[in-house]
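> Have a look at this fold, sequence not included:
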């Protein structure tokens, strides 16, 4: 079935939904992804395509949720009584009604933000288990349970939970990489597209705020630096719905955004002993807010002591690095947004974009077919002293390595010399290296004569910002 034009990219996710729909069996699917990642958008559009039922739960009582879903079911099956407010007395009755009306044919029911439903109706997961085990095994029922509360969705699969071992598929809706994010801003040159990605982040719900009629500074001023801007406080409240102890988690995020990426640095900045932060750090990692990074050479990553923590979403990193200082100083609303761009954000762009550009380059290496080999692992490396690091490391099964240096500006002979030295150090730490490929990534597409000669000789690859946009 054709994917609607308003669903940008998401080809793999749409194909997976099509495959689930076409299977001659019932399915119980878990769909997981951060808020504003586009999860609800694609599920609601797919439900419309197959004439199914889509319901997004809210923080209401069980009776209110059951009443709201009863009306939606009534509208789908043109049942006048349900549409006029005669509600199902129980979830069992609702599921039985839908099953009966589907008549054994494939039928899609999407319960979005399912953790809200489960919180309001604690017995609901057991009711779904019973329906799955006894009523749906010989039907074409396709039930998708979706949620942004990733920890709660993961909990559904624990061995002590009613739905353990019953899901037939899991749809993970990931944020956009740079190449897909660029589709939201075709009016910009690649340099501005990268900066927009670094400020607005990788969530479709944020990228869709970019106004094609405005320049990048105008968009940033309106959405990020104005008191009425849509994103001026989103990062400040992104966790409020998921935990009552959010202030500790926000402090951790702010510490990381401020440059404290090690365990000791974070604990010192937050003012808590290490043990008190272990669970919040793990929770933020599970919620896909931060990433725990170790050198690619580590044999046992979970036990490694060489750990750095990074914020995954560029928007969240930018907000906690820059916008929060303007909020705390009372500058938002006092100083014109355009002036804040000119005097605060603009001069700091090179520092903001350095780590963003590095991650964009690593993502390019993961997905491109233009490099010497397809990797089995992609990451980065730093030595035990943290004095030497490599931005991009790609490993192949036969012992080949691609080692890359990322520069937001131009690349020079000095960068190439440093890369060669560090590539040798990295290869020495790895056993079985058979060949090393060197790569320089430049955000400006500029390189000096010596680098150009090395590229012409085939001893180094030069990858520009335009290359990173290839899909």
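Yes, it's here. Keep in mind that what you see is a predicted model, and the values were worked out from it rather than measured.
> drop to CA atoms for contacts and neighbour counts, all remaining ones
Noted.
> so what secondary structure elements neighbour the helix or strand containing residue 317?
Taking DSSP states H and E as the criterion, the element that holds residue 317 is helix 314-318. Under the contact criterion of 3 or more CA pairs under 8 Å, 6 or more residues apart in numbering; DSSP states H and E, the helices and strands touching helix 314-318 comprise helix 190-200, helix 246-257.
> Need the three-state assignment for the residue nearest to the spatial centre of the chain.
For the chain, the residue whose C-alpha lies nearest the mean C-alpha position (CA atoms, centre = their mean) is residue 175; its distance is 3.4 Å. Secondary structure assignment for residue 175 (DSSP: H, G, I helix; E, B strand; the rest coil): coil.
> so it makes contact with residue 201?
No: contact criterion CA atoms under 8 Å: residue 175 and residue 201 do not qualify, at 9.0 Å.
> which residues are contacting the one helix or strand residue 31 maps to?
Using DSSP H and E, residue 31 sits within strand 27-32. Strand 27-32 has contacts (CA atoms under 8 Å, 6 or more residues apart in numbering) with 20, 39, 132, 140-148, 150, 153, 166-173.
> Please apply the same query to stretch 450-469.
Under the criterion CA under 8 Å, 6+ apart, residues 178-179, 182, 190-191, 360-361, 364, 411-413, 416, 437-445 lie in contact with stretch 450-469.
> Filter these down to the ones in strands?
With strands defined by DSSP state E, the entries of the contacts of stretch 450-469 inside them are 437-442.
> Kindly indicate which of those residues lies nearest residue 124.
Nearest to residue 124, judged by CA to CA, of those is residue 441 at 51.3 Å.
> Against residue 193, how distant is the closest one?
16 Å (CA to CA, to the nearest Å).
> that older thread, just list the residues touching the residue nearest to the centre of the chain, thanks.
Remark: with contacts taken as CA under 8 Å, 6+ apart, residue 175 is in contact with 34, 37, 202-204.
> The structure to be compared is supplied as follows:
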């Protein structure tokens, strides 16, 4: 099956789905597809079922009886039956699904599966029984795919002692587009503009197609106007997206404490203690809300580069960080038509310091982890993080934006590089001297060597003197937005 025309990227995902669909086993097989909303999962699976002549049912949030009625009607249409099929239980429905009349592998997709399981908690066990080797339905060429956007639920579907643990032959997560693919998808030529757009909407495909209606910035001079006419426009879906993403998670009832935690992280409180102080709670009270946000894929937990029992929390979805830092504090004004331009001019400093700067740091770490070569880093990276290093003699601590640990040329573990990130100021020799002092401090502590690289990530470029040094010193690397995308 060839990937449909117009499907951007997703080569890996399409290839795995086709491989699952065309498996020649004469036994029924199970696959699970998950990922956050708006990533194109339904588009992928719809294209797959159309190409293979399979069956696809998209569930809705309803009762068990109504879901069975909808499922029976959908299956009858697929089979060409004149009247809807009537099922009194999911045992009957799944049994009939696995008896599709076919002499070849055929796809059967249940999309938004968490809605069905929420109304019928025993459904995973029903599917397990139907797929058991001793079941009368196991000798069927049906390829059953369960798909859902409830990341927490789908993640537990195959874990631990869950009924379907060990039953799936495919466990595919459809991710957001990384920053390089996102730039290509949005069709943005200027790299600085691409970073700014990515800091607002990330790599979610639907945000361009459906939510922005293919409205992308035409260049650097159009970015501010684009923000006003799309993200800050009360008539556009992006305006409320930062609020709705959390509410769409099944099982999340009280979103107030979760939004408070997100707001704290978005405005710079990234350590557990700092978050607790910001929202007026004890650090021990944050275990549940942070776990919910991590399970939902909205927050990342990143260990410190130098101290494993110290960590940082980062918001994983840029539109949520943008909403909490820029939009939430002035929400009342933004809801009034015609005020977006004025509000945006006032909030641009907040955007640069609390959203764009931290996002550029995350892109710098992603570049070091996934795109930088061994020659650029002095070895192969295996861990990239931010870190705090202490200077006991001076009684001070220093933050390092990018710390690259990895394997040196001789095969030993090593600190390959440290980096400093600045978005809106030209980097000069002062920044390089700071990195040199930090490397000297790490060398004195036995954590680095004189061969550890020094990397300056500059969103606004570099001074001529710093460029001359980098041209002659192989230990110094300069990375600007253009190099991030090469």
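Arrived safely, thanks for sending. Since we're looking at a predicted model, the values are computed, not measured.
> Buried ones only from the contacts of strand 27-32 of the first structure, please, as a PyMOL command.
Per 16 or more other CA atoms under 10 Å, the buried members of these correspond to this PyMOL selection:
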select buried, resi 20+39+132+140+141+142+143+144+145+146+147+148+150+153+167+171+173
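> Out of the contacts of strand 27-32 of the first structure, name the ones that lie in strands.
Filtering the contacts of strand 27-32 of the first structure for membership in strands, criterion DSSP E, returns 141-147, 169-172.
> which of the helices and strands packed on helix 314-318 of the first structure is buried the deepest?
Comparing those by mean neighbour count (mean count of other CA atoms under 10 Å), helix 190-200 comes out on top with a mean of 23.
> how much does that helix stray from the second structure?
Averaged over the aligned pairs, helix 190-200 of the first structure sits 1.1 Å from the second structure after superposition, using mean CA distance after the TM-score superposition for the first structure.
> which residues sit against the following helix or strand past that helix?
Following the chain from helix 190-200 of the first structure toward its C-terminal end, the next helix or strand by DSSP H and E is helix 204-207. Applying CA under 8 Å, 6+ apart, the external contacts of helix 204-207 of the first structure come out as 36-38, 175-176, 181, 184, 197, 200-201, 231.
> at 6 Å instead, please
The contact list for helix 204-207 of the first structure (CA atoms under 6 Å, 6 or more residues apart in numbering) reads 36-38.
> can you check stretch 165-173 of the first structure too?
Under the contact criterion CA under 6 Å, 6+ apart, stretch 165-173 of the first structure has outside partners 27-33.
> Can you tell me the residue that sits opposite residue 254 of the first structure in the second structure?
Taking TM-score structural alignment, residue 254 of the first structure has residue 263 as its aligned residue in the second structure.
> what is the orientation angle of the strand holding residue 31 of the first structure with strand 141-147?
Compare the direction of strand 27-32 of the first structure with that of strand 141-147 by axes from the mean of the first three to the mean of the last three CA atoms, to 10 degrees and you get 20 degrees.
> Give me the buried positions along stretch 340-356 of the second structure.
Of the residues in stretch 340-356 of the second structure, those scored as buried under the neighbour-count criterion (16+ other CA under 10 Å) are 340-341, 343-344, 347, 350-356.
> before we move on, what about stretch 307-316 of the first structure?
Buried residues in stretch 307-316 of the first structure, counting neighbours by 16+ other CA under 10 Å, are found at 307, 309-316.
> Burial check on the aligned partner of residue 59 of the second structure in the first structure, number of neighbours?
Residue 59 of the second structure maps onto residue 57 of the first structure when the alignment is built from TM-score structural alignment. Counted by other CA atoms under 10 Å, the residues lying close to residue 57 of the first structure total 22.
> how about the helices in the stretch 251-400 of the first structure?
Under the criterion DSSP state H, counting those that start in this stretch, the stretch 251-400 of the first structure carries helices at the ranges 263-270, 274-286, 314-318, 324-328, 337-340, 349-367.
> So for residue 101 of the first structure, which of those helices sits nearest?
Between residue 101 of the first structure and the helices of the stretch 251-400 of the first structure, the tightest spacing by CA to CA is seen for helix 274-286, at 38.8 Å.
> on that earlier part again, can I assume the match of residue 254 of the first structure is in contact with residue 324?
Yes: Residue 263 of the second structure lies in contact with residue 324 (CA atoms under 6 Å); the separation is 5.1 Å.
> that older thread, for the ones in strands among the contacts of stretch 450-469 of the first structure, pick the one with the most neighbours.
The most neighbours of any of these, using other CA under 10 Å, belong to residue 441, which has 28 neighbours.
> Residue in the second structure paired with it?
By TM-score structural alignment, residue 441 of the first structure lines up with residue 457 in the second structure.
> just the helices in the stretch 101-250 of the second structure please.
Per DSSP H, counting those that start in this stretch, the stretch 101-250 of the second structure carries helices over the ranges 113-119, 123-131, 151-156, 179-186, 191-201, 206, 223-226, 238-247.
> Alright, calling it a day.
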